[in-house]
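> I'd like to go over a predicted model; first the sequence, then the structure.
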Amino acid sequence: MTTVGLLYPGHAAEEDFPRIEVMLDSDIRVPLFHTDTGIGTGVGQGASRLEALREAGAPERLAAGVEELRLAGAESLVWASTNGSFVYGWDGAHQQVAGLARAAGLPASSTSFAFVHAVGELGAGRVAVASLDAEDIAPLFADFLTAAGLDVVSVRAVGDDSGPAPADAATWGPERVRELVAAADHPDAEVVLLPCTALHTAAFVPELEELVGKPVLTANQVTVWEGLRLADRRVWAPTLGTLFATREPPLGATQPRGIEVRE
């Protein structure tokens, strides 16, 4: 049995994770422990969206779910939020997961780092981003990816000026997600990234890949993959896309362990 503990912000597309458990068809558990984002409930009122996202990823908010996660027997921990990580910048995001690793005594990461490691797993370097964040937030993910050494050839932001479209992203059906991926694709991109963990995508990643003719990485997919990577567990599950259909990393690809603190 391998247990990957996830800290998930609020409530949106959490149904993706039990679905992924079933699709892995193995002795893998992916329990979720919800964190209070505070967004829309007082936190961030009178503040910018950037400040609100940073507050959602603050150490005291994330620490609330760590003890439950440990008691569940988790072997690794992933902060299942992309914008709740990259808004801290490359160095700040490292500090965020280092704090989680110390608090849990487990290998820890976040969805932002999961995307970086997953692109490396595929042996790719040029990416297109389909972001549901507001236009002032989406470029921060591109900056994060660039700091990781990736070439971001395009960013399509569909959030409006007042806040991100992910507020209703959990209601999006497959057709709308397909339209987003097609619109975000770029001829020079080797991979298309969908960084919103509020989108339901687990059931149709191969369809998205067939649509654009290249790998598509979605937030919930890479989050689970990252947790398994930290737990040293490789799984063959092509129904979850190219990422889960790669048994061995490409020649020359590196596999960073991530941040690990055991106490």
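Nice, thanks for sending it over. Numbering: from 1, shown residues only.
> C-alpha from now on. contacts and neighbour counts both.
Noted.
> how many residues are close by the residue nearest to Ala98 when sequence neighbours are not counted?
Nearest residue to Ala98, sequence neighbours excluded (C-alpha to C-alpha, 6 or more residues apart in numbering): Ile259, at 6.1 Å. Look at Ile259: counted by other C-alpha atoms under 10 Å, it has 18 neighbours.
> shouldn't Ile259 be in contact with Leu100?
No: in this structure, Ile259 is not within contact of Leu100 by C-alpha atoms under 8 Å, at 9.2 Å.
> any idea how far apart the tips of stretch 152-169 sit?
23 Å (C-alpha to C-alpha, to the nearest Å).
> okay, one more to line up with it:
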Amino acid sequence: MTTVGLLYPGHAAEEDYPRMEVLLDSDIRLAVVHTDIGEDAHRVDALLRMGAADRLAAGVGTLGLEGAESVVWACTSGSFVYGWEGAHEQVRALALAAGMPASSTSFGFVHAVRELGAARVAVAATYPQDITELFTAFLKASGAEVVADRASGIVTAAEVGTWGRAEVLELARAGDHPDAEVVLLPDTALHTVAYLPELEEMLGKPVLTANQVTVWEGLRLADRRTWEAKLGTLFAKRW
């Protein structure tokens, strides 16, 4: 049994995780602990408070009892908002508090892009423009070339969590760019796991979504290799 611990802020699209658990190997478990979201706002000050060390540390005791072998802060905006160095410090503090390997969704995107061997990416974000630009800056700091970034202007995770298939497909379509080798949908509040095969078929290229790369990153940290074609190109081959 491999157990990945996920610290998820509030409630929005956490249903993606049991969906992935069913699709993955039967001895993989995804243990979700909900952290205090504080103010639900895609705004810099609110996101910095959401990702504060004390809020993340409050959930790690439960993950230890669950037998987690790794932990991922399952929030993109609440990690990249700290910048490249600050996000590294955030996961270092989380690893110390949890006593196990730790990462965040933001670094999951970085590592997944590298795993796919991609250099040029397009960002299709639900966020307001200023928050989208912070994610773009984070990706550029990792060495990726961002050829396009589209912001949708959504302020709250609660609203993002109401989006369904039509909105997700339109977001990806609008955010794609001919020069992009992969398209990134960075919000963990967005339900995407059910649409991964359709997204990739529609765009004709790999698509990375927040909840997908969060789980992949946790498995990577736990040194667990698995694959499932229904979870997109990232999971379509052994790595």
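Done, it's in. Keep in mind that what you see is a predicted model, and the values were worked out from it rather than measured.
> quick check: TM-score for this pair?
Here the TM-score for the pair of chains, by TM-score structural alignment, normalised by the length of the second structure, is 0.97; 239 aligned residues with a C-alpha RMSD of 1.2 Å.
> if we can go back for a sec, what residues are shared contacts of Ile259 and Leu100 of the first structure?
Ala108 (C-alpha atoms under 8 Å, 6 or more residues apart in numbering).
> list the residues that contact the residue nearest to the spatial centre of the second structure.
Compute the mean C-alpha point of the second structure, and by C-alpha atoms, centre = their mean the closest residue is Ala210, 2.8 Å away. Counting by C-alpha under 8 Å, 6+ apart, Ala210 of the second structure makes contact with Cys75, Thr76, Thr105, Phe109, Leu185, Pro186, Asp187, Thr188, Leu190.
> most neighbours out of those residues, which is it?
Busiest of the contacts of Ala210 of the second structure [other C-alpha under 10 Å] is Thr105, holding 31 neighbours.
> show me what that residue aligns to in the first structure.
In the first structure, Thr105 of the second structure lines up with Thr111, judged by TM-score structural alignment.
> can you verify my assumption that that match contacts Ala93?
No: at 10.4 Å, Thr111 of the first structure does not count as touching Ala93 under the criterion of C-alpha under 8 Å.
> list residues touching both of these two?
With C-alpha under 8 Å, 6+ apart, Thr111 of the first structure and Ala93 have common neighbours Ser85.
> sorry, back to before: map the residue nearest to Ala98 of the first structure across to the second structure for me.
By TM-score structural alignment, Ile259 of the first structure lines up with nothing at all.
> need the longest helix for the second structure.
helix 83-98 (DSSP state H).
> from the contact counts, what lies against the next helix or strand after that helix?
On the C-terminal side of helix 83-98 of the second structure, the nearest following helix or strand under DSSP states H and E is strand 102-104. When contacts are defined as 3 or more C-alpha pairs under 8 Å, 6 or more residues apart in numbering; DSSP states H and E, strand 102-104 of the second structure packs onto strand 70-73, helix 83-98, helix 210-221.
> and strand 102-104 of the second structure against the first structure, how far off on average?
Strand 102-104 of the second structure, aligned to the first structure and superposed, deviates on average by 0.2 Å (mean C-alpha distance after the TM-score superposition for the first structure).
> and that strand, what's buried?
Across strand 102-104 of the second structure, burial judged by 16 or more other C-alpha atoms under 10 Å covers Ala102, Ser103, Ser104.
> separation between the closest residue to the last one other than its chain neighbours and Ala95 of the second structure?
This points to Ser104 of the second structure. Nearest residue to Ser104 of the second structure, sequence neighbours excluded (C-alpha to C-alpha, 6+ apart): Trp73, at 4.4 Å. Going from Trp73 of the second structure to Ala95 of the second structure by C-alpha to C-alpha gives 10 Å.
> please enumerate the shared neighbours of these two.
With C-alpha under 8 Å, 6+ apart as the test, Trp73 of the second structure and Ala95 both reach Ala102, Ser103.
> who has more neighbours out of these two?
More crowded of Trp73 of the second structure and Ala95, by other C-alpha under 10 Å: Trp73, with 28 against 19.
> any idea what that one aligns with in the first structure?
By TM-score structural alignment, Trp73 of the second structure lines up with Trp79.
> quick one: contacts for its match?
Per C-alpha under 8 Å, 6+ apart, neighbours of Trp79 of the first structure: Leu6, Leu7, Tyr8, Val97, Ala108, Ser109, Ser110, Thr111.
> if we use 10 Å, what do you get?
5-9, 33, 35, 57, 62, 85, 96-97, 100, 108-114, 223, 227 (C-alpha atoms under 10 Å, 6 or more residues apart in numbering).
> and the buried ones among those residues, selectable in ChimeraX?
Listed next is the ChimeraX selection for buried residues among the contacts of Trp79 of the first structure, using 16+ other C-alpha under 10 Å:
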select :5,6,7,8,9,33,35,57,62,85,96,97,100,108,109,110,111,112,113,114,223,227
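> this completes my enquiry, with thanks.
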